[in-house]
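# with the sequence up front, the predicted model follows.
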Amino acid sequence: MEMVLAAGLALPLWAAAAGEGAAREVVQSPDPRYRPGTIVIRTSERRLYLVTAPGEAIRYTVAVGKAGKQWRGVKYVEEMQVDPAWSPPASVRRDNPRLPDVIPGGSPRNPMGARVIGLGPGGEYAIHGTNMPGTVGTAASYGCFRMH
């Protein structure tokens, strides 16, 4: 079973990050042992679960990493940003050498969208918005999780 956990996120912060347009539904928690505030991402389902109460979660559809770019493990929320600037990592730059060094926050060209939840340690992966909403529900990223 493919899972990524990011425990310890405060529910009000998540609600602000997910935004009003996010497609979501209340469902049974993927595992009753998870505490409220835990995020479970099942890459094979392309779903993110935010545990809101014992036995209950909100489920979102997300884009996951392309073949060979997916990861699993345990991470924690390291940071949250609104309108983040984006500097393409080396792996993205290799495939897209004409990208600028930095795409400013708020730019329609910024693939991070309006919000980012950086996962640690190291901040290599994140849960973030997207400027390509048609990719949500697919395997399209370099390892991050895109959502509406």
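Happy to help now that I have it. Numbers count the residues shown, from 1 in each chain.

# contacts and neighbour counts: CA atoms only from here.
Fine.

# for this structure, give the helix that spans the most residues.
The longest helix of the chain (DSSP state H) is helix 11-18.

# show me where this structure has its helices.
Going by DSSP H, the chain shows helices at 11-18, 90-95.

# distance from the last one to the middle of the chain?
Centroid displacement of helix 90-95 relative to its chain, using Cα atoms, centre = their mean, to the nearest Å, is 20 Å.

# repeat for the longest one
Mean-position distance between helix 11-18 and its chain equals 12 Å (Cα atoms, centre = their mean).

# follow-up on the earlier one: the longest helix of the chain packs against which elements?
The contact analysis (3 or more Cα pairs under 8 Å, 6 or more residues apart in numbering; DSSP states H and E) places helix 11-18 against strand 115-120.

# this is the other structure I want to compare:
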Amino acid sequence: MISSDDAVFDAGEMDAVVPQGHLTRRSFLVGAAALGTIGLAGCATGGMSLADAERIYGPLPNERFPVPAVNIGKIDPKYRRRTVRYDSAEAVGTIIIDPRHFYVYRIEGGGNATRYGANVGRAGFLWSGDAYIGRKAEWPVWTPPREMILRQPEAAPYANGMPPGLGNPLGARTLYLYQNGSYTLYTIYSTIMPETIGKGVSSGCVGLLTQDMVDLYSKTPVVTKVVVLPA
């Protein structure tokens, strides 16, 4: 079920901002004028210094499309990756999405979790429930859903898919969420735009900084459980 890097899959309808001159999710969605028992997250046990942040969020030159360093001045320090106390009965590896607080957790066991800052769905596009990772892809092709093209014809040139690259809405890594054997059209995807973290910018999908997404992706096999908390 794992996709090839160049497989063409819908990504749901997600927003993001990419460098000037590239197509953006936000330009599609808001127009050019707008540019188990789940526990409670507790105290951080592994914060990140500025020096560590500059290292962890540095460039990824060996990627298929080299990824630039994150401008960490554009992200609130609370959204940097860290280890936190998180009491949960979920199995190690389970991903828990907390859209209310703009966090994604990976359960590590022993009452701990890795916490990542995220962007989430805008008002009107929030959802919750249990899902699982049905497939995953590196540098995937992005295909806008038919419903999106009908609403916003500017997406039509990409009806057969946008090639991978830094301007592709899915970014470097994507985890596809499934329920009962069917793709939900929702994903956890990667973004190079730190200013989107901590904001509601998508149509239900969840974005992590590429450096965080590479970390989560490497630890997440297909069939991993995903719990999306109510917003």
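That came in fine, so what should we check first? Note that the structure is a prediction, hence the values are computed from the model and not measured.

# follow-up on the earlier one: in a markdown table, list the helices of the first structure along with distance to I103 of the first structure and mean neighbour count.
Converted to a markdown table, the helices of the first structure look like this (distance: least, Cα to Cα, whole Å; neighbours: other Cα atoms under 10 Å):
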| stretch | distance to I103 of the first structure | mean neighbour count |
| --- | --- | --- |
| helix 11-18 | 20 | 14 |
| helix 90-95 | 13 | 11 |
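
# how near is the residue nearest the centre of the second structure to A155 of the second structure?
With distances taken as Cα atoms, centre = their mean, G207 lies nearest the centre of the second structure, 2.5 Å away. From G207 of the second structure across to A155 of the second structure, the span is 20 Å (Cα to Cα, to the nearest Å).

# same question for A113 of the second structure.
38 Å.

# look at these two and report which has more neighbours.
A113 (28 against 22; other Cα atoms under 10 Å).

# follow-up on the earlier one: now do the contacts for the residue nearest to the centre of the second structure.
G207 of the second structure makes contacts with A118, N119, V120, I188, Y189, S190, T191, I197, as judged by Cα atoms under 8 Å, 6 or more residues apart in numbering.

# after alignment, which residue of the first structure pairs with the third one?
Spelled out, that is V120 of the second structure. Aligning on TM-score structural alignment places V120 of the second structure opposite V64 in the first structure.

# hmm, that match is touching T43, no?
Yes. V64 of the first structure lies in contact with T43 (Cα atoms under 8 Å); the separation is 6.1 Å.

# which helices and strands sit right next to the helix ranked longest in the second structure?
If you go by DSSP H, the second structure has its longest helix at helix 210-218. Here helix 210-218 of the second structure touches strand 173-179, strand 182-191, going by 3+ Cα pairs under 8 Å, 6+ apart.

# which is the next helix or strand following that helix?
strand 225-228 (DSSP states H and E).

# now that next one: which residue numbers in the first structure?
So strand 225-228 of the second structure sits over no part of the first structure, by TM-score structural alignment.

# give me the contact list for that strand.
93-99, 127-133, 177.

# could you rerun that using 6 Å?
By Cα atoms under 6 Å, 6 or more residues apart in numbering, the residues outside strand 225-228 of the second structure that reach it are T94, I95, I96, I97, S128, G129, D130, A131, Y132.

# which one is the fifth one nearest to, not counting chain neighbours?
With sequence-adjacent residues excluded and distances taken as Cα to Cα, 6 or more residues apart in numbering, S128 of the second structure is closest to V228, at 4.7 Å.

# and the gap between the one you found and I96 of the second structure?
6 Å.
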